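Q: below is the sequence, then the predicted model.
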Amino acid sequence: MSPTSPKLTSPEDTRIPRRTRYVSSYTELSRQVQDAGLLRRRYGYYWTKIITTVAAFAGIWVAFGFLGNSWFQLLLAAGLGAVLAQISFLGHDSAHRQIFTSHRWNDWMSRVLSGLFAGLSHGWWMNKHSRHHANPNKEGADPDIGPSAFAFTPAIAQSRRGLAARLTRWQGYFFPLILLVGLALHIASVRTLVHRKQLKHRWWEVAFITGRFGGYITVLFLVLPPGKAAAFVGVQMALFGLLLGGTFTTNHVGMPIVPPDMKIDFMRRQVLMSRNITGGRFTTFAMGGLNYQVEHHLFPNMPRPNLRKAQSLVREHCAKHDIRYTETSFFGAYRAIIRYLNTVEHATMDPFRCPLVAQYRT
C-alpha cells in the first residue's frame, strides 16, 4: 500500500472503487464540520472586524492631516499598509462568501472593500483566485504558478535560456521582490478594467478605483512635498506587498507541483498542495487567517474564526486516511521556499512523493 492510499478497515472496503472511497472521505469530513456548526455565519465577528478596520483607516488619515509636512508621516504610511492588508483580507473573505448568506451582499462588500479602500479589482481577483482554488499548484491551470519574474515550475525553469536561466538557479535570494507584490496587484487590476469590457459591474469598479487613487494622490500632494509624498507611497506599498505576498507565497510555493495531465480527488488536491503556518494569534491576525490554508482550501466559505476550530477535525481525518498534512513555522516555510526556488528545475512533479516537503510534515 502506498503512503497516500486510504486505510482499508474491512473486507467490504476493497469492493468500493478507489475514487468513490476518496469522495466519501471528503463527504465524511464535511459532515463532521457541518455537525460542529463551523460553516455558520459569524456576523458579530465580521461586523466588529469591518468597523474597527475602517475606523483605523479613517484614523490614519485624520492623523495624517494633523501631522502635516513631517518625515514622521512614514510611520503612518507603514500603518496604512498594514490596515490596507487587513481590508484586503476582509475583501478576500467576502469574495469567498464567508461573511453573509447573501451572495449579493458578499459580492458588493468585497467590491467596495477591495476597490474603494484597497484599490484592487474584485472582478479580476475573483477570476484569478477561483482558478487557483480549483487547481492549486497544477501546471497550466493555476495562475499563481504561471510565468512571472519567478519560475515556479520545473517546465518554466527549464525553458529559460541565457542570463534568465542562470538567475533562476539563484532566484530564491531575489525573494525580497515580494515587496513589489502590492504594485503588481494594482497594475493587474487596472489592466483588467481597461481590457476586459465584459467584466461584471465594470463601471462601478472603475469609479471605485479611480476615485480611490485620485483621492489618495491628491491628499498626499496637498500635505506633503513631492519627495515625502513619494516616500510615503513607497513605504505604504512595500508593507502592503510584504503582508499580502508573504501570506500567499507561504501557503503553496515549495509544495508539490501537479502535472497538467494528472487527476487527483478534491480532498488530496487541496491538502497535499497547501501548507499551514504556525505562530498563534499574531500570525493569524497578520495573515488574515490564511495560516490555516489547508482548512481554507477544503472549506473556502468557512468563516475565518472557525478555521482554527476545524483544524483538529481535519488533522484527525488526514491521519485516519493517510493524507499528508503539512504545517511549519513562518521561517521554516521561507527556508523551504528559497530552497525550492533555487532548485525548481530539478523538482519532482509527483505530488505524492516530494522529498523537500517531507521534513515539514507534522
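A: Thanks, I have it.
Q: CA atoms for contacts and neighbours, from now on please.
A: Will do.
Q: okay, S102 and G245: tell me how far apart.
A: 29 Å (Cα to Cα, to the nearest Å).
Q: neighbour count: these two, which is higher?
A: The residue with more neighbours, out of S102 and G245, is G245; 19 against 10, by other Cα atoms under 10 Å.
Q: what sits against that one?
A: 178-179, 181-182 (Cα atoms under 8 Å, 6 or more residues apart in numbering).
Q: from these, list the buried ones, please.
A: Among the contacts of G245, those scoring as buried are 178-179, 181-182 (criterion: 16 or more other Cα atoms under 10 Å).
Q: ok, those residues vs A82, which is closest?
A: Using Cα to Cα, G182 comes nearest to A82 of the buried ones among the contacts of G245, at 11.7 Å.
Q: which residues are in contact with the closest one?
A: 237-238, 240-242, 244-245.
Q: same deal with V344?
A: Here V344 is in contact with 151-154, 157, 169 (Cα under 8 Å, 6+ apart).
Q: could the residues you listed be laid out in CSV, adding secondary structure, distance to T284 and neighbour count?
A: Shown next, in CSV, are the contacts of V344 (DSSP: H, G, I helix; E, B strand; the rest coil; distance: Cα to Cα, whole Å; neighbours: other Cα atoms under 10 Å):
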residue, secondary structure, distance to T284, neighbour count
A151, coil, 28, 25
F152, coil, 26, 25
T153, coil, 28, 28
P154, helix, 32, 18
A157, helix, 33, 23
R169, coil, 32, 18
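Q: V112 against A207, yeah?
A: No - counting by Cα atoms under 8 Å, A207 is not a contact partner of V112; they are 10.6 Å apart.
Q: A further structure is provided below for comparison with the first:
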Amino acid sequence: MNKLRFKNNPKSQFFATVRQRVDAHFDEGNTTRNANLQMWVKTAFFLTGFFLLYSLIISNQFGVWAMLCMAMLLGMFSAFVGFNVCHDAIHGSFSSNKFVNSVLSSIFNLLGASAYVWNITHNAVHHTFTNIPGHDEDIEIAPYLIRISPDEPVHKIQRYQHWYAFPLYSLASISWAFRKDYKKFYQAKVGNTVLKHSLTDTIKLYLSKAAYYFLFIVLPLLVLNVTWWQFIIGFLAMHFAQGFTMGLVFQLAHVVEGTDFPAPGEDGNIEEAWAVHQMRTTANFASDCRFAAFFLGGLNRQVEHHLFPKVCHIHYAKIGRIVKQTALEFNVPYIESPTFAAALKSHYRILKKFALQAG
C-alpha cells in the first residue's frame, strides 16, 4: 500500500485563512485555548457523577433494582466522562500542562478502554486519514455485519443492517474492554501506520486492564450481596448503556448523508488538501443545542474538532462561526444537521441505502 498523501490545490488556502482567524479570535480576546472555568465546572460535574455512582453501587446499601438503574446511569456517565474530559485530555487540549492532561487521560482506563491505544488509533490515524477506507479503522464498525462505504465488501446479512446496527452499537464499550484494545495493540499496523510498542507500553496496557477488571468485576463480586447472574446482568446493562451512548454519537460525526469516503488514487494521493478533506468527511449536528454541547463534549461539533483538535471543546461554539463563514467564502462544504434527531435519521438512511444494495 502506497504512502497516502494529500495534494495542495487552490482551496488549500482555506485552512491557512481559518487558522489565522481563529488565532486572532483567541489573541484579541486574550483567552486561553484550553480549559476555562466553565470547562472545569463541567469536569467536576461529570467526574463527581461517575465516582459517586460507582461508590453508591459498591456500598451495597441498595436493592438490586436500584443498583441496576445506577449501573445503567454509570454507563452513561462513563461515556460522558470520555466525551467531556478524557477526549480533550488525550488530545492535549484540556490543559497547557502535560501533567494535568496525563492525569485526566488516565481516567479513560477506568472506562474500560486504553488511553494509549486510543491515542494511536484515534489521534494519530483517524484524525489524519478520516473516512479513508483501508486507513481509518474507526469507520470499520463491524466488518461483515455493517457496510457504510462503497469500498467495503457486500454480504447478504447486511440487507438487515438498518435494523440490527443500533443494538449492535451497544456492544462498543464491552468490546473495548475485552477485545478491541488487545487486537489493535497487537496488529502490525493500524490502517497504513506501522505500530511499535515498548515493553513499558505493554506493561501499562495490562496493568490498566487489570485495574479495570478488579474495580468493575472482582471487587463488586466480593462486596455486593448479589448472585453471579445478577452481577452479570448489571455489568452488561452498564456496558450496553455506555456503548449505545458512545456508538450513536461517534457514527453521527462521519456516517451521515453528505460525508465522503474518498479512496486514494493508484499514486497514493487524495485529491484534496488535508483540511478540505476533513470538511468533506466530517459533520456537525445540533450545533446550537446547549444540552448537546454540555453532555457530548463538543463531539456534536466534529468539524471544529477535526480542524482544531488542540483547542478545548468548550470554545467550539465561538470558533464555529468563524469556520462556517470561512468555508462559505472558499466554497468548502460545511456539513451539519440541525438536530440530533435529523442526524440520526440521516445515519439510518445511510444504513438502509447500503442494506438495499446487499438485498
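A: Cool, the structure landed. Note that the structure is predicted; figures quoted are calculated from it, not measured.
Q: quick one: TM-score?
A: The TM-score (TM-score structural alignment, normalised by the length of the second structure) is 0.82; 322 aligned residues with a Cα RMSD of 2.4 Å.
Q: now distance to G79 of the first structure too, for the contacts of G182 of the first structure, in a markdown table please.
A: As requested, the contacts of G182 of the first structure are exported to a markdown table (distance: Cα to Cα, whole Å):
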| residue | distance to G79 of the first structure |
| --- | --- |
| M237 | 11 |
| A238 | 12 |
| F240 | 9 |
| G241 | 13 |
| L242 | 13 |
| L244 | 14 |
| G245 | 17 |
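Q: how about the residues you listed in a markdown table, adding secondary structure and distance to M262 of the first structure?
A: Output for the contacts of G182 of the first structure, formatted as a markdown table (DSSP: H, G, I helix; E, B strand; the rest coil; distance: Cα to Cα, whole Å):
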| residue | secondary structure | distance to M262 of the first structure |
| --- | --- | --- |
| M237 | helix | 38 |
| A238 | helix | 37 |
| F240 | helix | 36 |
| G241 | helix | 33 |
| L242 | helix | 33 |
| L244 | helix | 30 |
| G245 | helix | 28 |
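Q: tell me which two in those residues are the farthest apart.
A: Farthest apart among the contacts of G182 of the first structure - using Cα to Cα - are M237 and G245, which lie 11.4 Å from each other.
Q: need the overlap of contacts for those two.
A: With Cα under 8 Å, 6+ apart as the test, M237 of the first structure and G245 both reach 179, 182.
Q: so for the second structure, the centremost residue is which one?
A: F250 (5.1 Å; Cα atoms, centre = their mean).
Q: mind checking the SS state of the counterpart of that residue in the first structure?
A: Using TM-score structural alignment, the equivalent of F250 of the second structure in the first structure is F248. Recorded secondary structure, F248 of the first structure: helix (DSSP: H, G, I helix; E, B strand; the rest coil).
Q: just give me the match in the second structure for F57 of the first structure.
A: So F57 of the first structure corresponds to F50, using TM-score structural alignment.
Q: need the strands for the second structure, in chain order.
A: With strands called from DSSP state E, the second structure shows them at 5-6, 189-190, 193-194, 269-270, 283-285, 335-337.
Q: what lines up with F77 of the second structure in the first structure?
A: With TM-score structural alignment as the criterion, F77 of the second structure pairs with V83.
Q: cool, M279 of the second structure as well?
A: By TM-score structural alignment, M279 of the second structure lines up with V271.
Q: next one: Q302 of the second structure
A: That one, Q302 of the second structure, aligns with Q293 by TM-score structural alignment.
Q: cool, and L236 of the second structure?
A: L236 of the second structure maps onto G234 in the first structure, by TM-score structural alignment.
Q: over to I314 of the second structure?
A: Per TM-score structural alignment, I314 of the second structure is aligned with P305.
Q: that match: how many residues sit nearby?
A: 15.
Q: that one: what's it in contact with?
A: Residues in contact with P305 of the first structure (Cα under 8 Å, 6+ apart) are 45, 289.
Q: how about 10 Å then?
A: Going by Cα atoms under 10 Å, 6 or more residues apart in numbering, P305 of the first structure touches 38, 42, 45-46, 284, 288-289.
Q: tell me the one of those residues nearest H122 of the first structure?
A: Closest to H122 of the first structure, out of all of the contacts of P305 of the first structure and judged by Cα to Cα, is G288, at 17.4 Å.
Q: surely that closest one and V83 touch.
A: No - in this structure, G288 of the first structure is not within contact of V83 by Cα atoms under 10 Å, at 11.3 Å.
Q: any shared contact partners between the two?
A: Joint contacts of G288 of the first structure and V83 (Cα under 10 Å, 6+ apart) are F89.
Q: residue in the second structure matching G172 of the first structure?
A: Per TM-score structural alignment, G172 of the first structure is aligned with H162.
Q: E327 of the first structure too?
A: In the second structure, E327 of the first structure lands on E336 (TM-score structural alignment).
Q: is it true that that match touches T281?
A: No - E336 of the second structure is beyond contact range of T281, at 11.3 Å (criterion: Cα under 10 Å).
Q: what sits in contact with each of the two?
A: 253, 256, 258-259, 303.
Q: which of the residues you listed fall within helices?
A: Judged by DSSP state H, helices contain the following of the shared contacts of E336 and T281 of the second structure: 253, 303.
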